[in-house]
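Novice: quick check, what structure comes out for this input:
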Amino acid sequence: MENKTQSIDYKAMSLNDLVQSLTTLIEGKPIQEIKEQASIIRSSFYYQYNEQLEAAKSLFIQDGGNEIDFEYSQPIQTEFKSLWKSYVEKKNNFYRKLSMELEDNLVKREDIIASIKTLVDQGEVSKTYQEFQQLMSDWKGIGAVTSDKYQETWGNYHLYVEQYYDLLHINSDLRAIDFKYNLEAKQKIITHAKSLLSHTDPQHAFNELQMLHKVWKEETGPVAKEFREIIWEEFSTLSNEINSRRALMLEELKAEEENNLAQKLIKINEITSFDFSKNKSFGDWKKSIESFDILKKEFLSIGKVPKNKNKMIWDTFKEATRAFNTAKNQYFKEVKASQSKAVLAKKALIEEAKVWKDSEHFDEATEVYKRIQSSWKKIGFVPRKQADQLWKEFRGICDAYFERLNTVKKDGTLEEQENFKNKETFLLKIENEEINVDNYKEFLKDWLDLGSVPSQKNKIDQDILNAITHKMVFLEENIDRDFIEYQLKMSYLFAIDSKKLGTEYNHLRTDIDRFTKDLKQLENNLGFFSNSKKSNPLLERAMASIELEKNKLQLAKKKMKYLKSLQ
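Specialist: I've put the predicted structure just below:
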């Protein structure tokens, strides 16, 4: 069985419900009766609040915050602190007032004892009986005294009351009336005690019984001798039955608390054995935290344990959670450090992007932006709030640069625009000049020295190439026209985009390697003709092939040399 206090599971309540419960207790019950419940409510409130605080701190650190900057305050805590303060003040006021009342009651009781003693000393009971009755009535109306004075005052009071009644035997009528009155009062107490046997709450019945014993002792006088033992035996038997019911309830509660203790120890063992050793990622820890919180809630949902085991069980519980909490905090501390490092890395890339944002060296700047954009993707996790802010700034800088780059590619730089004008002039000059194998290189050099033009206007270079080709005059028959045409083609590629020469360079490098290898193989094959006549057709064919490969190799090297001269 459980009484109302024990049936309320404050640990399972929300913070708001705990505040409301304490408010209801303070406003609806005597302040001296709610100490145990108030203490449980307070410990339950701060356990939950501190759990929320730790969770908020972990999230703050996870989002990149510095632990020393963490602040946490909830209106519900302020409300609870104010409510608890009012409870403490009300409790202190009650006990301060109670202390004064106990002292005042002691003085009043001692005065009555002294007055009854005086009546006994006078010995004239017939004249003082009314006064004696009033003193007894006044005694009943006086409240409690301090526990250290209770037995002394009660003993002295009954000593002199008995002495007065001993004197009162000379007036049997008065004594009989008094005994009858006292018997009726004690019979009412017994009737009340009988009703307690059927009460559903043994603890309530026990508490009521204590009040009946107090009334029996302090507020009812003696009865006739023939009833004294009988009536006390009846009341005593009832008291034993009520006490037995309470003892049985306490045994059941004790058994339940022992069972709760065993269940909590089992749950603590599960918490201690909780495996988080394989946690590597935030997702791993998130799952572990959720599972670990379930274990803690299951522990908290188990009922009360024996009072002398309460501190031990809480200390063991805290110790069981320490390893997990320490590892969890260490992980988030490392995550925070990693996130801080990632934030710094992204800020460094932003600063580098700012440096190149207005650069006129577009080729170099574009390579830089490609590199830092690639590096940005490889940087570790950054909390969303900071990540969004940093990305917005970084993207803004990159977008601004590439918008400017696109504009430049379309319209060209001022230098490229000037180069275009100069190439137009150069094109007109070509049309009025004679170009031949003796001077064409000068025209090519002048053309390439003019630099690049806007990409949208590079048709001018095609026009220059066509003009030079059209104007070219070959005065001798043995001139290497293919090589000259090659020079013209490469000059054009260099004029529109020098990077295009890279492909041609690689192609020539491959040709040179192949021609060199083929020539070496052909020369090695001459060994087969060491004893042959010079007129051998196969030998002549082999010599012709060697000569052809030599010419190919020579031309390829010649082209390579020209390419290098352009760079």
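Novice: from here on, just use CA atoms for contacts and neighbour counts.
Specialist: Will do.
Novice: not counting residues beside it along the chain, what's closest to residue 53?
Specialist: Of all residues not flanking residue 53 in the chain, residue 72 sits nearest, at 6.7 Å (Cα to Cα, 6 or more residues apart in numbering).
Novice: quick check, that neighbour in a strand?
Specialist: No - counting by DSSP: H, G, I helix; E, B strand; the rest coil, residue 72 is not found in a strand; it is coil.
Novice: neighbours of it, how many?
Specialist: By the measure other Cα atoms under 10 Å, the count of residues near residue 72 is 9.
Novice: cool, residue 119 as well?
Specialist: For residue 119, the number of neighbouring residues by other Cα under 10 Å comes to 21.
Novice: so who does it touch?
Specialist: By Cα atoms under 8 Å, 6 or more residues apart in numbering, the contact set of residue 119 is 125, 128, 132, 164.
Novice: for the strand or helix carrying residue 389, which positions count as buried?
Specialist: Residue 389 is part of helix 384-411 when elements are defined by DSSP states H and E. For helix 384-411, the neighbour count (16 or more other Cα atoms under 10 Å) marks 387, 390, 394, 397, 398, 401, 405, 408, 409, 411 as buried.
Novice: so what secondary structure elements neighbour it?
Specialist: Where contact means 3 or more Cα pairs under 8 Å, 6 or more residues apart in numbering; DSSP states H and E, helix 384-411 is packed against helix 307-356.
Novice: right, and the helix or strand after the helix it packs on?
Specialist: helix 362-378.
Novice: tell me what angle that following helix forms with helix 384-411.
Specialist: Angle, helix 362-378 to helix 384-411, by axes from the mean of the first three to the mean of the last three Cα atoms, to 10 degrees: 160 degrees.
Novice: now residue 277: how far from residue 485?
Specialist: Distance check for residue 277 against residue 485: by Cα to Cα, to the nearest Å, it reads 73 Å.
Novice: same question for residue 54.
Specialist: According to Cα to Cα, residue 54 and residue 485 sit 79 Å apart.
Novice: that older thread, settle it for me: which of residue 277 and residue 485 has more neighbours?
Specialist: Higher neighbour count among residue 277 and residue 485: residue 485, with 12 against 8, using other Cα under 10 Å.
Novice: which element is the nearest residue to that one once chain neighbours are set aside on?
Specialist: Distances taken as Cα to Cα, 6+ apart put residue 469 closest to residue 485, at 8.0 Å, once the chain neighbours are dropped. Secondary structure from DSSP H and E places residue 469 in helix 459-471.
Novice: also this sequence, please, to line up against the first:
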Amino acid sequence: MSDNNKAQEVEKVDNINNQNSSEENSQIENPASAENEANQKPDYTTSEKSAEHSSTTEEHDAVLNEIEESNAEDAEDEGNKDRHKIEVKDYDSMSLEALAIELERLLKTEKVQAIRSHVHSINNEFKLKFQALIDEKKEDFINDGGNEIDFYYSSPVQKRYKTAYKDYRTKLNEHYQSLEKNLKQNLTDKLAIIEELKGLINLEENINTTYKHFKELQERWRNTGPIPRDKYNNAWNSYHHHVERFYDFLHLNRDLRDLDFKHNLEKKLLIIERAEELTKDDNVMYAFRELQELHKMWKEELGPVGKEHREEIWDRFKAATKIINDKRHLYYQEIDKVYEKNLEKKLDIISQIEAISAQKTNTHGAWQKKIKQIEALREAFFNAGKVPSKVNEATWAKFKESVRTFNRNKNAFYKDLKKEQYKNLQLKLDLIKIAEDNKDSEDFETVTPLMKKIQSDWKKIGHVPRKDSDKIWKQFKTACNYYFDRIHAKRNAASQEQLDAYNKKNQFLTELKTLDLPDDKEVGVSLIKDKIKEWQTIGRVPNDKRYIDGKFQKIIDSLLNNLKVEKTEAEIIKYENKLDALNASDDSRNLDNERTFIRKKIDEVKGQINQLENNLQFFTNVDDDNPLVKDVKNNIKKHRSELAVWKAKLQKIKDLY
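Specialist: Take a look at the predicted model:
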């Protein structure tokens, strides 16, 4: 058949409604035709008995139209029926990576023509979320000083998704290129069947032979594969019209017609019973999909029934359809309630983001805390579930704007922070110059305080840009370490004498531990004083070895204790040792500082004694045996003893002047 002829065949289906109306008018004079014409419509509609039923009829027609549209889609590609069995996931709450993985899974496990709506939803979500990510990255790029025209961003998840989506488009195109040839051929075959049906009425042959031919045509129609969706309803209406005309023709042979009516009635009653069973099924969506199949069987596979049954069985089928559809509407209403709650959650999250954005924040730590809060809220937004479709775009836009506002504020802060960091960088570079200029100085007395000061100043200066931080710190530390290593090298050269002193003092302690004290107390005290003077003559030890002086004091305390020397006298003996060391020092300020310290301690102890004595005045009517009174008196006694020691120490200092 030529392309022109094919086009003409397709046109026939598009124009069939006009032909139908003229043919119906030509048959109305025939009583059999009139009877059939009057009774054909209850297969899908009933006459309106009153105006009050109009809304119900419109509602019912709407659901029938929905069923027919879905069946027409399935009729175009029979593999498309599987779309009803594929789970529709909450793509709104999925991450970019999860969406890519789900698309890959669908391509791997399902027929490509059955996942169109799923891929459409996934694609919309991915584009929205990835665009939001790009907007955020672009804003960061511009705020970092970049030019918008130079901005480019890609990610592994985007490449992964693009690969999967391209694979989907390729497979879908291949499928429909293959399917298109079959659809056109099937349409041609079905149009040919309609033409044969039209010719049955004019055949001059035995009615049984004609009826057998009619049944063969019905079987061929059912076995012919899918046709284009946009031709489905016209083709079926034309076919149905000519089937009914044939039944009008069969009016002359009631036995054959009644037999067919009976068969159709039995099958339609089974369909009704199944529909009534489905009204009790709790799986609402499954029940509705089954109902679609039942309507398809009713419409496509079965012919009319006797006039006396038509309205009754259609009313039963329609009643079951209404129950199932009402349950579906309730189901959607419940989903709508969930979507409304999800909307409330999302709007609340947006409000929280806006509130966080409005807070004044002036520190890096506080901003980092807010960034974590926003990330958690973003995650909560994506996990909150779907919202009503009518507000989906507006909600998404409001969410994006709230996050964008936060990012603008954040970027403005860090832009100012970078300015501050560059100022800090210059300050630290100035300190590096000082360190490097003085690292080779021999004037240790002048430069050492300076080097310590710039180290202290370095710590007080704030952060610098991260890319410079390690580099300048290493430069500064190298210069400072170089200087102090030189000092330590000189000190180490002079410290051998101190190490020798330390070794001698260690040996001295060993001997002192085994010192035999005489029985005479005064001789023993004199011996201990000699040992103290001998200890002082050994010399200084390294700073990290000065703990050895504490060991010496403990041994002296033990020896004085063995001689039963009073505590005050023992303290003075040990203090004389300290004064000798201070007096031998080259710095006279050490002795002055000690005198100032002693006087301060005397004043403190006097103050404590006065306070305790004042406290005693509160116990004028209390016995001396009272525990509180005893405690206060003991403290006064203890402090007076300490005062005597401090005064004795002060006198020793005065004796040196």
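Novice: before we move on, back to that, just tell me the aligned range of the next helix or strand after the helix holding residue 469 of structure 1 in structure 2.
Specialist: Scanning forward in sequence from helix 459-471 of structure 1 by DSSP H and E, the next helix or strand is strand 472-473. Residue correspondence for strand 472-473 of structure 1 in structure 2, counting by TM-score structural alignment: none.
Novice: average distance between the helix holding residue 389 of structure 1 and structure 2?
Specialist: For helix 384-411 of structure 1, the mean distance to aligned residues of structure 2 following superposition is 4.3 Å (mean Cα distance after the TM-score superposition for structure 1).
Novice: please apply the same query to stretch 318-334 of structure 1.
Specialist: Taking mean Cα distance after the TM-score superposition for structure 1, the mean distance separating stretch 318-334 of structure 1 from the aligned residues in structure 2 is 1.8 Å.
Novice: contacts for that stretch?
Specialist: 58, 61, 62, 268, 269, 271, 272, 276, 285.
Novice: buried residues in it?
Specialist: Quick answer for stretch 318-334 of structure 1 (16+ other Cα under 10 Å): 320, 321, 324, 328, 329, 331, 332, 333.
Novice: which of the contacts of stretch 318-334 of structure 1 count as buried?
Specialist: The neighbour count (16+ other Cα under 10 Å) marks 58, 61, 62, 268, 271, 272, 276, 285 as buried among those.
Novice: just put the buried residues of helix 384-411 of structure 1 in TSV and tack on distance to residue 76 of structure 1.
Specialist: Output for these, formatted as TSV (distance: Cα to Cα, whole Å):
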residue	distance to residue 76 of structure 1
387	32
390	35
394	41
397	45
398	47
401	51
405	57
408	61
409	63
411	65
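Novice: could you name the helices and strands sitting against the strand or helix carrying residue 173 of structure 1?
Specialist: Using DSSP H and E, residue 173 of structure 1 maps to helix 172-196. With contacts taken as 3+ Cα pairs under 8 Å, 6+ apart, helix 172-196 of structure 1 sits against helix 202-218, helix 225-272.
Novice: what's stretch 593-603 of structure 2 aligned against in structure 1?
Specialist: Counting by TM-score structural alignment, stretch 593-603 of structure 2 falls onto no part of structure 1.
Novice: same question for stretch 309-322 of structure 2.
Specialist: Aligning stretch 309-322 of structure 2 against structure 1 (TM-score structural alignment) gives residues 227-240.
Novice: got a list of contacts for that stretch?
Specialist: With contacts defined as Cα under 8 Å, 6+ apart, stretch 227-240 of structure 1 is touched by 186, 187, 190, 193, 194, 197, 209, 222.
Novice: okay, the residues you listed in TSV with neighbour count and distance to residue 44 of structure 1 next?
Specialist: Formatted as TSV, the contacts of stretch 227-240 of structure 1 follow (neighbours: other Cα atoms under 10 Å; distance: Cα to Cα, whole Å):
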residue	neighbour count	distance to residue 44 of structure 1
186	24	45
187	14	46
190	21	42
193	23	38
194	16	39
197	18	35
209	20	33
222	20	51
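Novice: now, which of these sits nearest residue 539 of structure 1?
Specialist: residue 197 (136.1 Å; Cα to Cα).
Novice: to which residue of structure 2 is the closest one aligned?
Specialist: When structure 2 is aligned by TM-score structural alignment, residue 197 of structure 1 is paired with residue 279.
Novice: ok, its match - contacts?
Specialist: Here residue 279 of structure 2 is in contact with 287, 320, 323, 324 (Cα under 8 Å, 6+ apart).
Novice: skipping its backbone neighbours, what lies nearest residue 90 of structure 2 in space?
Specialist: In space, and not counting its chain neighbours, residue 90 of structure 2 is closest to residue 385: 6.7 Å by Cα to Cα, 6+ apart.
Novice: show me the contacts for that neighbour.
Specialist: By Cα under 8 Å, 6+ apart, the neighbours of residue 385 of structure 2 are 90, 92, 93, 339, 342.
Novice: that one pairs with which position in structure 1?
Specialist: Structural correspondence for residue 385 of structure 2 with respect to structure 1 (TM-score structural alignment): residue 303.
Novice: what's the helix or strand for its match?
Specialist: Under the criterion DSSP H and E, no helix or strand holds residue 303 of structure 1.
Novice: any idea how far it is from residue 44 of structure 1?
Specialist: 13 Å.
Novice: next: residue 385 of structure 1.
Specialist: Distance from residue 385 of structure 1 to residue 44 of structure 1, counting by Cα to Cα: 34 Å.
Novice: before we move on, what about residue 14 of structure 1?
Specialist: Residue 14 of structure 1 sits at a distance of 9 Å from residue 44 of structure 1 (criterion: Cα to Cα).
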